[in-house]
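Participant: Structure, please.
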Amino acid sequence: MQMKSAARVEVPSRKEAQRAATLREIHTIARDLLVHNGSSAVTINAIARQMGMSGPALYRYYPSQAALIEALRAQFFEELIAFMRAAGEQPGADTPGRRLNAICRALRHWALAHSAEFGWLFADPVAASRAVALPHDAHHASPGAFGQVFLEQVAAIWHTQRFPIPDLDGMPTTQVEQLIAFSSRIDGLLPPDAAHVFLKCWIRLYGHLCMEVFQQVAFAYTDMEPSFEECLSELCALLDVPCEPPV
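Facilitator: A predicted model of the protein is given here:
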């Protein structure tokens, strides 16, 4: 009997392994500087000093500080997206509505636990403006992929049971045109009227989260969890799904 040969496993070379280890160290030090000393502390020279290297030596790994920052932002998005998706895969998240609840709470949990990283991701207005991706971008570490996780669950609710939608005839023409264009950009994943509900939910969730993380309501609230739960309950009502109690 002819035996099948085992699939060949690519083993990284010593040089590749060393480079990967150095990149991980760069990212670890950069993140530590960001968390403990703020964004301005994350410089090529500061990282090089902690690694016992010269600044120019670090440019072999990143051609500029901007390239380093983009690599770190991609890592943070990847981590956030994985955290949200993992919450949606828990045994209790067995319906689109329950997954939505779990994902929204996971997003808040990660943001509050990593406020410095969240600030780096979303304090940039350009990043915030791209917070919902087109479907083909869904698996890339980007602002769009982060928003896509929420979009997927709203679409799953829509295709499973529908939810109340507005009458587009009663809306301003410019708004309707934009909703039609957005629906087209997401390949019809949601029709324009359902897309309106999605955007209403997303604006509320994302806006509430940013105001909490950046402490923009600290003049009134020191604990915004009840307000967040109220916001989540309102989103669930718009989508006609139960608001599950937090575990």
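Participant: rest of the way, CA atoms for contacts and neighbours
Facilitator: Fine.
Participant: What is the neighbour count of G144?
Facilitator: 22 (other C-alpha atoms under 10 Å).
Participant: Tell me the secondary structure of it, please.
Facilitator: helix (DSSP: H, G, I helix; E, B strand; the rest coil).
Participant: ok, now how distant is it from A128?
Facilitator: 9 Å (C-alpha to C-alpha, to the nearest Å).
Participant: ditto for Q65
Facilitator: 21 Å.
Participant: One more: L151?
Facilitator: L151 is 15 Å from A128, where distance means C-alpha to C-alpha.
Participant: Can you pick out the residue with more neighbours from the two?
Facilitator: L151 (26 against 15).
Participant: Give me the neighbour count for the closest residue to the more buried one other than its chain neighbours.
Facilitator: Computed as C-alpha to C-alpha, 6 or more residues apart in numbering, the closest residue to L151 that is not its neighbour in sequence is F198, at 7.2 Å. Summarising burial for F198: neighbours were counted as other C-alpha under 10 Å, giving 22.
Participant: Tell me the spacing between F198 and T160.
Facilitator: Using C-alpha to C-alpha, F198 is found at 15 Å from T160.
Participant: Please apply the same query to A74.
Facilitator: From A74 to T160 the distance is 32 Å (C-alpha to C-alpha).
Participant: who's more crowded, those two?
Facilitator: More crowded of A74 and T160, by other C-alpha under 10 Å: A74, with 17 against 11.
Participant: gap between the more buried one and S227?
Facilitator: Counting by C-alpha to C-alpha, the separation of A74 from S227 is 30 Å.
Participant: try M211
Facilitator: According to C-alpha to C-alpha, M211 and S227 sit 11 Å apart.
Participant: Over to A145?
Facilitator: As judged by C-alpha to C-alpha, A145 and S227 stand 26 Å apart.
Participant: For those two, indicate the residue with more neighbours.
Facilitator: A145 (25 against 13).
Participant: I figured the more buried one was touching I81, is that so?
Facilitator: Yes. Look at A145 against I81 with C-alpha atoms under 8 Å: they come within range, at 7.3 Å.
Participant: What ranges does the protein have for its helices?
Facilitator: Assigned by DSSP state H, the helices in the chain fall at 14-37, 44-51, 55-58, 65-88, 96-113, 115-122, 125-129, 143-161, 173-185, 192-213, 225-239.
Participant: same for the third one, what does it pack against?
Facilitator: In this case it means helix 55-58. helix 44-51 (3 or more C-alpha pairs under 8 Å, 6 or more residues apart in numbering; DSSP states H and E).
Participant: go on, the fourth one?
Facilitator: Using 3+ C-alpha pairs under 8 Å, 6+ apart as the contact test, the elements touching helix 65-88 are helix 96-113, helix 115-122, helix 143-161.
Participant: And this one, please, so the two structures can be compared:
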Amino acid sequence: MDAVIDGGAAPAGAAEHAHTTAWIASVLRNRIAAGELAPGAKLSEQSLSSALGVSRNTLRQAFTTLAEESIVRRIPNRGVFVASPGAEDVREIYRVRRTIEPAAVLWGHITPEKLDAMEAVVLRAQAARDAGSVAEMADANQAFHKEVVDLTGSETLRTLMDRVLAEMRLVFHAMSAAPDFHSHYVDRNVLLVRRLRAGENEKAAAELREYLDAAEAELLEHLASLAASS
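Facilitator: Model (predicted):
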């Protein structure tokens, strides 16, 4: 079934071609990161070009950008589909995350306001866990790690993290059969904020790296189990 998307208003005056392509890619990437487009969903050129107010040629160029980011896959004679990440995709995601996130908490510009923002996300995650809402825990997890990278103050790293979060959301779909996956990382996020408030940046960075190692191992084990049972 084709995915349907409301892209919002097109850029004023249709904007420059390159800018429009980047905007389309950003809209689709953000929808995927928000969980609105699931792995395997077909992206219809006709409906998307109409909804976004752009030509099919421009849309195809945006698809090319997302394909290079491993967020969508082109299948000859069938179309463009939201990707379903595999084990090697997970390894690459965590290579990137282990490089960026511990560095962000170690050397980032950490202010009381930024810590308050991180704590607000943690409270959302705790409430979602108490309510048994896996989807809301996943949303909060995405938001928390976005806040971590925001500590760097780097727009380049924020853009890179948007790509990573879109891929992570697709990986999380594979964990729908393991509803407790997110729950045991909530307390780790609580501890991370506590470490940063105490000025224990080195401990926070080391524990975050261990956290990412554990999450990667759990995801790979689950994917291997799914592959063995299919």
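Participant: what's the TM-score here?
Facilitator: Laid over one another, the chains give 0.34 as their TM-score (TM-score structural alignment, normalised by the length of structure 2), with 115 aligned residues with a C-alpha RMSD of 4.7 Å.
Participant: which ones are touching P102 of structure 2?
Facilitator: 204-206, 208-209 (C-alpha atoms under 8 Å, 6 or more residues apart in numbering).
Participant: Just the element for it, please.
Facilitator: Element membership of P102 of structure 2, judged by DSSP states H and E, is helix 87-107.
Participant: Next secondary structure element downstream of that helix?
Facilitator: Counting by DSSP H and E, the element after helix 87-107 of structure 2 in chain order, helix or strand, is helix 112-131.
Participant: which helices and strands sit right next to the next helix-or-strand element following that next one?
Facilitator: Downstream of helix 112-131 of structure 2, the next assigned helix or strand under DSSP H and E is helix 134-150. Judged by 3+ C-alpha pairs under 8 Å, 6+ apart, helix 134-150 of structure 2 is in contact with helix 87-107, helix 112-131, helix 155-174, helix 183-197.
Participant: Turn those helices into a markdown table, including distance to I32 of structure 2.
Facilitator: Compiled in a markdown table, these are given as follows (distance: least, C-alpha to C-alpha, whole Å):
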| stretch | distance to I32 of structure 2 |
| --- | --- |
| helix 87-107 | 15 |
| helix 112-131 | 20 |
| helix 155-174 | 5 |
| helix 183-197 | 22 |
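Participant: Between those helices, which one is closest to E147 of structure 2.
Facilitator: helix 112-131 (6.2 Å; C-alpha to C-alpha).
Participant: So which bits of that closest one are buried?
Facilitator: With burial defined by 16 or more other C-alpha atoms under 10 Å, the residues of helix 112-131 of structure 2 counted as buried are 115, 118-119, 121-122, 124-126, 128-129.
Participant: so A205 of structure 2 sits right up against T99, yeah?
Facilitator: No. The pair A205 of structure 2 and T99 does not pass the contact test of C-alpha under 8 Å, sitting 10.7 Å apart.
Participant: of those two, who's got more company?
Facilitator: A205 (22 against 11).
Participant: Could you pull up the residues touching the more buried one?
Facilitator: So A205 of structure 2 contacts 101-103, 105-106 (C-alpha under 8 Å, 6+ apart).
Participant: ok, now L205 of structure 1?
Facilitator: Contacts of L205 of structure 1 (C-alpha under 8 Å, 6+ apart): 104, 231-232.
Participant: One more pass at 10 Å, please.
Facilitator: By C-alpha atoms under 10 Å, 6 or more residues apart in numbering, the contact set of L205 of structure 1 is 104, 107-108, 199, 228, 231-232, 234-235.
Participant: most residues in a single helix of structure 2, which one?
Facilitator: Under DSSP H, structure 2 gives helix 201-229 as its longest helix.
Participant: can you pull the buried residues of that helix?
Facilitator: Buried residues in helix 201-229 of structure 2, defined by neighbour count with 16+ other C-alpha under 10 Å: 201-205, 207-209, 212, 215-216, 219-220, 222-223.
Participant: residue nearest the centroid of structure 2?
Facilitator: What sits nearest the mean C-alpha location of structure 2, by C-alpha atoms, centre = their mean, is L165, with 1.4 Å.
Participant: can you pull the contacts of it?
Facilitator: For L165 of structure 2, the contact set (C-alpha under 10 Å, 6+ apart) comprises 29-30, 32-34, 93, 97, 141-143, 145-146, 159, 171.
Participant: Which of the residues you listed sits closest to R188 of structure 2?
Facilitator: Distances from R188 of structure 2 to the contacts of L165 of structure 2, taken by C-alpha to C-alpha, are shortest for N141, at 11.0 Å.
Participant: Quick one: residues contacting that closest one.
Facilitator: Shown in contact with N141 of structure 2 (C-alpha under 10 Å, 6+ apart): 121-122, 124-125, 135, 147, 165, 169, 182-183, 185-186, 189.
Participant: C231 of structure 1: neighbour count?
Facilitator: Neighbour tally, C231 of structure 1, other C-alpha under 10 Å: 17.
Participant: Let me see the contact set for it.
Facilitator: Under the criterion of C-alpha under 10 Å, 6+ apart, the neighbours of C231 of structure 1 are 201, 204-205, 208-209, 225, 237.
Participant: Drop anything exposed from these.
Facilitator: 201, 205, 208-209.
Participant: can you put these in TSV and add distance to L33 of structure 1?
Facilitator: Below are the buried ones among the contacts of C231 of structure 1 laid out as TSV (distance: C-alpha to C-alpha, whole Å):
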residue	distance to L33 of structure 1
C201	35
L205	29
H208	27
L209	24
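Participant: re the thing from before, among the contacts of L165 of structure 2, which one lies nearest to L59 of structure 2?
Facilitator: R29 (13.1 Å).
Participant: Now the closest one. Nearest residue, chain neighbours left out?
Facilitator: Here the residue nearest R29 of structure 2, using C-alpha to C-alpha, 6+ apart, is A166, at 6.0 Å.
Participant: again with L72 of structure 1
Facilitator: Nearest residue to L72 of structure 1 in three dimensions, chain neighbours excluded: H27, at 6.7 Å (C-alpha to C-alpha, 6+ apart).
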